[in-house]
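>>> Need coordinates for the following:
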Amino acid sequence: MDTVAGTATQPEVPYIADPYPTLARIRSNGPVSILHSDEGLPMWVIARYRDVRAALADPRFGQDARRAQALADDRVAGVTLGGDVVHMLNSDPPDHTRLRRLIHAAFTARRVAAMRPMVDRITTSLLDDIAGRRTVDLVKDFAFPLPMLIICELLGFPAEDRAAYRAWSTAILTHSDDPADFATALGEMTDYIGGQLRHRRAHPGDDILTGLLAARDAGELTDDEIVGMVFLLLIGGHETTVNLLGTATLALLRHPDQLRWLLANRPALPAAIDEFLRYESPVSMATLRFTTEQVDIDGVRIPAGELVLVSLGGANRDPDRFPEPDRLILDRSDPGHLAFGHGLHRCLGAFLGKLEGELALGALLDRHPGLTLAADEHELPWRNTIMLRGLESLPVALGD
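All right, here's what the predicted structure looks like:
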């Protein structure tokens, strides 16, 4: 007889503020639980480290957005899974393999290391802008503009439009009471990217966008695939770092012993970034998957054609993998986190995200070691989504 999966109710607002007690209950239910969306769509949830890592590398968990949407349509009418733009994260091989190959070279460890002067320059400029102010919103004034300015420079996009990019990203990735917000933002962003492609074709530059157009001319990409690629780079290229910088700063302010340790051990910062990523995974749930055939996980049978959520945040707080998982311990000797995923779909921008986190957080602490929270931590607004783990705002007093 098959083992019956446990169940989990749809997360409420308290989950958004602190998802980890719920994720712990999901892990304790068994290897797999079932969550229902607001519309009643059932999704199987995997949250144990060993099972999450295995699922991320298992080809039986497909990610083709069109097939996932068809499965949802068969169960509940009117549910939109957000796969209207096809890109690497919601594609399967061979399309995924081809698309990733065309952009991979721009984000290798060597290429990212060469970006250090650019990241330093943008970080310094942003910190100069807030110098002399008593309090700032660290998300709005620092964590958001930093990665957005970097990805704009890499793509060749106008930096002055970054507020629009953020508005579109927020509407696309977070929950809204009005479904039209998603469709409107997606349409506006797609039209904008199309306009930028036309401009770059007329005015080539030394940037990723020009390279993608060359690949299109060589027959390696379609116009729609370029739009999807830019869409992913523009959103994915900043969301992870925004969330990382906000939650890492808050974690340090909540753990003054770890802040003191880090200030006294500054060379340890690159390794400490991995602990920040584990402790508050910027992407809490991996991209939606579905079973292409039956999958058994520790005695629980997931039939073919089921939608599956893979919890990176749950895996990274699993006590079977990380001793004292709910403690921030910056000198952990074994990172092993899954914040960037695992397998074929591991985050392409992992090297860049870690570099941005290291340089930005280091420069912030160098200039403002007396940083303090300027709001009640229990009233801080979190992103209204189970997919991401990030702050909407983080008021801080800069101190000395």
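
>>> C-alpha from now on. contacts and neighbour counts both.
Fine.

>>> for the stretch 151-300 of the chain, what spans make up the strands?
Here the stretch 151-300 of the chain has its strands, by DSSP state E, counting those that start in this stretch, at 289-291, 295-297, 300-302.

>>> What is the first one packed up against?
It stands for strand 289-291. Here strand 289-291 touches strand 61-62, strand 307-310, going by 3 or more Cα pairs under 8 Å, 6 or more residues apart in numbering; DSSP states H and E.

>>> Residue 43 against residue 309, yeah?
Yes - assessed by Cα atoms under 8 Å, residue 43 is found in contact with residue 309 at 6.5 Å.

>>> And residue 263, how close does it get to residue 365?
Noted for residue 263: a distance of 8 Å to residue 365, by Cα to Cα, to the nearest Å.

>>> follow-up on the earlier one: if we compare the strands of the stretch 151-300 of the chain, which one ends up closest to residue 8?
For these, proximity to residue 8 was assessed by Cα to Cα; strand 300-302 is nearest, at 15.4 Å.

>>> and this one, so I can compare the two:
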Amino acid sequence: MPDDDLVQFDARFLDDPDAAYTVLRSEKPVHRAITPDGSPVWLVTRYDDVRAALADPRLSLDKRNAGTGYRGFDLPPELDANLLNMDAPDHSRLRPILRRGFTRARVEGLRPRIREIADGLLAALPDTGEVDLIEAFAAPLPITVICELLGIPPAGRPDFRSWTDRMLAPTSADDVGLAVKSLWRYLLELAAAKRADPGEDLISALIDERDVEGRMSEAELISALFLVLGAGYENVVHQIGNGLAALLARPQLLARLREERALLPSTVDELVRFCSPSQLAIRRFATVDVTIGGITVPAGDTVMLSLASADRDPGRFADPDVLDPRREDNPHLGFGHGPHYCLGAPLARIEIEVGLAALFDRYSELALAVPHDRLRWRPSFRNRGLLALPVSVA
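Sure thing, here's the model as predicted:
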């Protein structure tokens, strides 16, 4: 791609983003690009630059620092006051409140229940034949886990998959707005129900922070629920799906993992590095002129940091295009870095690990039912995930 060309996140790019990022990294560290909504951005592709930028306070998540070129979708104020849209001091005030629900000790205590949920989902599937593991397993596992953590009863769980798909990979001009309104109304009703009948769950704890301690505004409360539900579901669904597809395309590696279960924790982190759904960190805005990779980004301009590209950078990872469960030096950026590092990373790791183990125990044979190059992917430049994962089981 010539240096003077804008990077286009078009169908050709989305068909094989890893190949596209390989070319971009080799040319230069920072490129001018344009997003599907027409926003001009600076695209950062190399590991060292991405990692440094993730922790750079001069790159703001607050949209009030955006210049005139930013055209991203604006959430209603009741959903916009979340950690992914704010800097210190508001971010520093709210993050510890949410972090209490995702400590390593707390999520490790969920491991037996996560395994129970996984086994229950798999028990309902046929012993042999073809199964869509996205629809039957990868999607319902994390939504059940996050809803139980929050305290949402089964009868009150709406179609989060439909809403999140319509927000992140819209197929019509109205998709995003309709999905956001549906989710917003649901969260308002959910908060009202928990106020009337609190329990020992994360939503009730957050409401207590709002109503008793006064440490959150009402908009921050609803926005926190929006973030936890979305992030706790969306990325885990696609990481399980992407990881399974990568393993199924490597039968020898899959067989090895069946025999060496001790490799599962390191395999999870390697899958996050190798095929994370998080292609790009959330957009940032330069508050002053910032030099990244020798390129000066003017104040007010939008910066996109490619986590997927950084985690395949041969300047940081040996044989980056090899899926290696024994990789020892693996400081991947799939969960971010710096003050906005993913709060749900410990929970996501356990869900993926437990999900893989449960699948291996349920089925002695797993194989893709279609060639890997015929798998269908969501049309999103931000989050790469499968529409379906047809697998032959026995």
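
>>> The counterpart of residue 353 of structure 1 in structure 2 and residue 385 of structure 2, how far apart?
By TM-score structural alignment, residue 353 of structure 1 lines up with residue 348 in structure 2. Going from residue 348 of structure 2 to residue 385 of structure 2 by Cα to Cα gives 16 Å.

>>> ditto for residue 100 of structure 2
Using Cα to Cα, residue 100 of structure 2 is found at 29 Å from residue 385 of structure 2.

>>> more neighbours, the two?
More crowded of residue 100 of structure 2 and residue 385, by other Cα atoms under 10 Å: residue 385, with 24 against 13.

>>> What segments of the stretch 301-400 of structure 1 are helices?
Ranges of helices in the stretch 301-400 of structure 1, per DSSP state H, counting those that start in this stretch, are 312-315, 350-367.

>>> Out of the ones you listed, indicate the one that is most buried.
Comparing the helices of the stretch 301-400 of structure 1 by mean neighbour count (mean count of other Cα atoms under 10 Å), helix 312-315 ranks first with a mean of 30.

>>> That one vs structure 2, average offset?
Helix 312-315 of structure 1 differs from its equivalent in structure 2 by a mean of 0.3 Å after superposition (mean Cα distance after the TM-score superposition for structure 1).

>>> which part of structure 2 lines up with that helix?
The aligned range for helix 312-315 of structure 1 in structure 2 is 307-310, by TM-score structural alignment.

>>> Quick one: residues in contact with the matching stretch.
Contact with stretch 307-310 of structure 2 is made by 18, 21-22, 25, 45-48, 50, 273-276, 278-281, 333-334, 336, as judged by Cα atoms under 8 Å, 6 or more residues apart in numbering.

>>> change it to 7 Å
Applying Cα atoms under 7 Å, 6 or more residues apart in numbering, the contact partners of stretch 307-310 of structure 2 are 18, 21, 45-47, 50, 276, 278-281, 333-334.

>>> for stretch 54-74 of structure 1, same thing?
Residues outside stretch 54-74 of structure 1 that contact it (Cα under 7 Å, 6+ apart) are 79, 81, 83, 90-92, 288-293, 305, 341-344.

>>> Name only those of those residues that count as buried.
Taking 16 or more other Cα atoms under 10 Å as the criterion, what is buried in the contacts of stretch 54-74 of structure 1 is 79, 83, 90-92, 288-292, 305, 341-342, 344.
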